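J.: 3D, please:
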Amino acid sequence: MTSTKLTSFLSEKLEGLKSQGLYNEIDPVEGANGAIITIKGKELINLSSNNYLGLATDERLKKVAIDAVKTYGVGAGAVRTINGTLDLHLKLEEKLAAFKGTEAVISYQSGFNCNMAAISAVMDKNDAILSDELNHASIIDGCRLSKAKIIRVNHSDMDDLRQKAKEAVESGQYNKIMVITDGVFSMDGDVAKLPEIVDIAEEFDLMTYVDDAHGSGVLGKGAGTVKHFGLQDRVDFQMGTLSKAIGVIGGYVAGKQELIDWLKVQSRPFLFSTAVTPADVAASTEAIEILMDSTELQNRLWENSDYLKKGLTQLGFDIGNSETPITPCIIGDEKATQQFSKRLYEEGVYAKSIVFPTVPKGKGRVRNMPTSAHTKEMLDQALTIYEKVGKELGII
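T.: Presented below is the predicted three-dimensional model:
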């Protein structure tokens, strides 16, 4: 028999979320997650995917994935430390190290796993972590798992970072101190002040950790935020994902050889989760090779991003201070945000509402993710719909 306590808890909490406009409905996509998607038989312009470069549906990646399945099968068959490490995994890691400009790379099953793995493998209860207040949930959970003292730093506030670094060092309480930040912040699209962060870290002998999930494939000719600033020799941990611009699944940490050696024997997701499938590894490697050979996809992404931003701004939408293709339309009220997203859907645009707890209360928005796969005609159609719905709801 189901526990009455559980039933009561779930009913109360779910109803509470729905009444506040905070309940998230999941919309299954019928077919590929490209520039145009189909949901419940309805074709929609897709502005919610992280598939920045259109690689998730790229024919070159499909081919190598199919070939890998024919040669290696559908699964790796074991964790990496037993016999789940295929030569494909090593090839991917070597390619990623060359791409990121580091000595070595370790790959994981997801970007979330990277932050859970790497932070807790290096930091412990005798350490402290200076963490930007807008860091991704996976960073927050990785920090908590480590049991280190978490010191919240005001978003991209270098004076606050310097002051808190100074206090932490001078307190003498901690064996090690790390500063950790997103490279690109996923809800607002702004870029971390990495040159200043690294300068402060070197001043106080802090370790540096950059989660570049939304910067990899987008900035630095595709190699990410760290390389964009030329800091690959001065950042200790570069975390990246293979699930967004790369178009597949997985994540990785890039850094010095000794760091990677340590993570291979101490990071729990590496030790206790079955390795990424052969098809996904082969497709990821192909994607990295494409990005190393050409910036064509990035160029098209940025053209589309600039075009959409300009159009939304001219219509009167608040798109915040994004410096990347991530383009929020900030509505504010949670229920109004949900209604705005619903009306966009009805008119033919899929732009998912994002509300608390993903963003602070009163900061609800729809987040637009233009990609290299969108055409100008698609973006023009989306802008026409934005104008209609924005005026209808009194947002513009």
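J.: contacts and neighbour counts: CA atoms only from here.
T.: Fine.
J.: so where do the helices sit in the stretch 1-150 of the chain?
T.: 4-19, 59-72, 87-100, 111-122, 137-146 (DSSP state H, counting those that start in this stretch).
J.: Quick one: the ones you listed as a markdown table, columns for distance to C329 and mean neighbour count too.
T.: Below are the helices of the stretch 1-150 of the chain laid out as a markdown table (distance: least, CA to CA, whole Å; neighbours: other CA atoms under 10 Å):
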| stretch | distance to C329 | mean neighbour count |
| --- | --- | --- |
| helix 4-19 | 22 | 11 |
| helix 59-72 | 32 | 16 |
| helix 87-100 | 32 | 19 |
| helix 111-122 | 26 | 24 |
| helix 137-146 | 21 | 19 |
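J.: Second chain to compare with the first, below:
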Amino acid sequence: MSWQQRITDALAVRRGKGQFRQRQVFQPHSGASLDVNGQRYLNFAANDYLGLTRDPRIVRAWQQGAERYGVGAGGSGHVTGYGAPHAAFEEELADWLGYPRALLFISGFAANQAVIAAMMAKNDRIFADKLSHASLLEAAALSPATLRRFAHNQPDALAALLTGADGGETLVVTEGVFSMDGDSAPLSALHALTRQHGGWLMVDDAHGIGVTGEEGRGSAWQQQVQPELLVVTFGKAFGVSGAAVLCQTETADYLIQFARHLIYSTAMPPAQACALSASLACVRQGDAQRQRLAENIALFKAGAAARGFKLTPSLTAIQPLIVGDEARALALADTLRAQGCWVTAIRPPTVPPGTARLRITLSAAHRPEEIQRLLEALNDARG
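T.: Sure, this is the predicted structure:
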């Protein structure tokens, strides 16, 4: 089979299953709306949970950083790319989250891949929640360690795997808030089990940081747990991009030596680190935004229940409406867009077969009347 035939066949399979992905050119208008092809929509698909993507304090910090430091780092952090703004933000972040060290990465995907690739060796074991993010599961599958997946958010299932574990090191992997289901991991129980068996817990809290816990410190802080490895990302509630790994000093030193994604990638622009410092200040002072978000979530859930919609048990900004059939999910998304509401249909392989859904996300930037408009559009869309 030729390369071209392989590509053609793979695309045909995706199209035939209703799983073909297409990108759109978006023009953000505000935290709650966007423009596509000259048409304005209410935005219920983004992860901008606190409405910070266009916050003038963060924009100004990035502009000032660019004026002072330029628009790029110019090299890996191991060469010439690690500047004062990076070091300052790492210190601020570590202090805020109660860890000795923080290491910045260009993305959450890179951070997850780097940590697992650097930490795991042959005869080690990775026990991952079966619904963990693709970056975690892919890294685990590619590592020399043995990967086993446990039933979603089921500590008893993890306990059974841990009891049978023998030899090598053990890493338990989960998300804090699951990106597609919106539910929260039982981190306290998972951490207790992991430590009981001499393992380490790694938590990707991309969707919890900034939103849950005191000052938005995230899922682990909320559950009074300090995982050995905590990954936080800045493209959701922080409104920017990038990620960091929080850990002990010696672990950080080890990752600096062996994390290839850190060593061989150009560092994030110093101006971005300036913006992240400003964003952290906004997040820490963001109780009002978190309260508005909580009110919006409650309003949506109550309205959906009153109209007979069956949502998942999520209490977070991620409110999935499970449809099941992929074509039906796409049709519902199209119908909502025709009524001015941008909602994304999520289909396999991103989610398990038979669980295609509308992934509805809420923000502190949404007004109550906009949420009511979404509810009415959903009601009309189902016919």
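J.: Drop the TM-score for these two in here.
T.: For these two chains in superposition, a TM-score of 0.97 is obtained (TM-score structural alignment, normalised by the length of structure 2); 382 aligned residues with a CA RMSD of 1.2 Å.
J.: Would you mind giving the helices of the stretch 1-150 of structure 1 as TSV with distance to T337 of structure 1 added?
T.: Conversion of the helices of the stretch 1-150 of structure 1 to TSV gives the following (distance: least, CA to CA, whole Å):
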stretch	distance to T337 of structure 1
helix 4-19	13
helix 59-72	36
helix 87-100	38
helix 111-122	27
helix 137-146	22
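J.: Can you check which of these gets nearest to W262 of structure 1?
T.: helix 111-122 (8.1 Å; CA to CA).
J.: Could you give the residue range in structure 2 aligned to the closest one?
T.: Counting by TM-score structural alignment, helix 111-122 of structure 1 falls onto residues 108-119 of structure 2.
J.: Quick one: distance of that stretch to the chain centre.
T.: Stretch 108-119 of structure 2 sits 14 Å away from the centroid of its parent chain (CA atoms, centre = their mean, to the nearest Å).
J.: what's the answer for stretch 268-280 of structure 2, then?
T.: Remark: stretch 268-280 of structure 2 is offset 19 Å from the chain centroid, using CA atoms, centre = their mean.
J.: go on, stretch 354-371 of structure 1?
T.: For stretch 354-371 of structure 1, the gap between its own C-alpha mean and the chain's C-alpha mean amounts to 14 Å (CA atoms, centre = their mean).
J.: Contacts for that stretch, please.
T.: Residues from elsewhere that reach stretch 354-371 of structure 1 (CA atoms under 8 Å, 6 or more residues apart in numbering): 22, 35, 47-54, 187, 300-301, 304-305, 308, 325-334, 337, 341, 351-353.
J.: hmm, which of those residues are the buried ones?
T.: When the contacts of stretch 354-371 of structure 1 are checked for burial by 16 or more other CA atoms under 10 Å, the buried set is 22, 35, 47-54, 187, 300-301, 304-305, 308, 325-334, 337, 341, 351-353.
J.: Quick check: the residue of structure 2 positioned farthest from its centre vs V343 of structure 2, distance?
T.: Largest separation from the mean C-alpha position in structure 2: M1, at 37.6 Å (CA atoms, centre = their mean). M1 of structure 2 sits at a distance of 39 Å from V343 of structure 2 (criterion: CA to CA, to the nearest Å).
J.: how big is the offset of the longest helix belonging to structure 2 relative to structure 1?
T.: Across structure 2, the longest stretch assigned as helix under DSSP state H is helix 287-306. Its aligned residues in structure 1 lie a mean 1.4 Å from helix 287-306 of structure 2 after superposition (mean CA distance after the TM-score superposition for structure 1).
J.: Distance from that helix to the middle of the chain?
T.: 20 Å.
J.: Kindly report the same for stretch 304-317 of structure 2.
T.: 21 Å.
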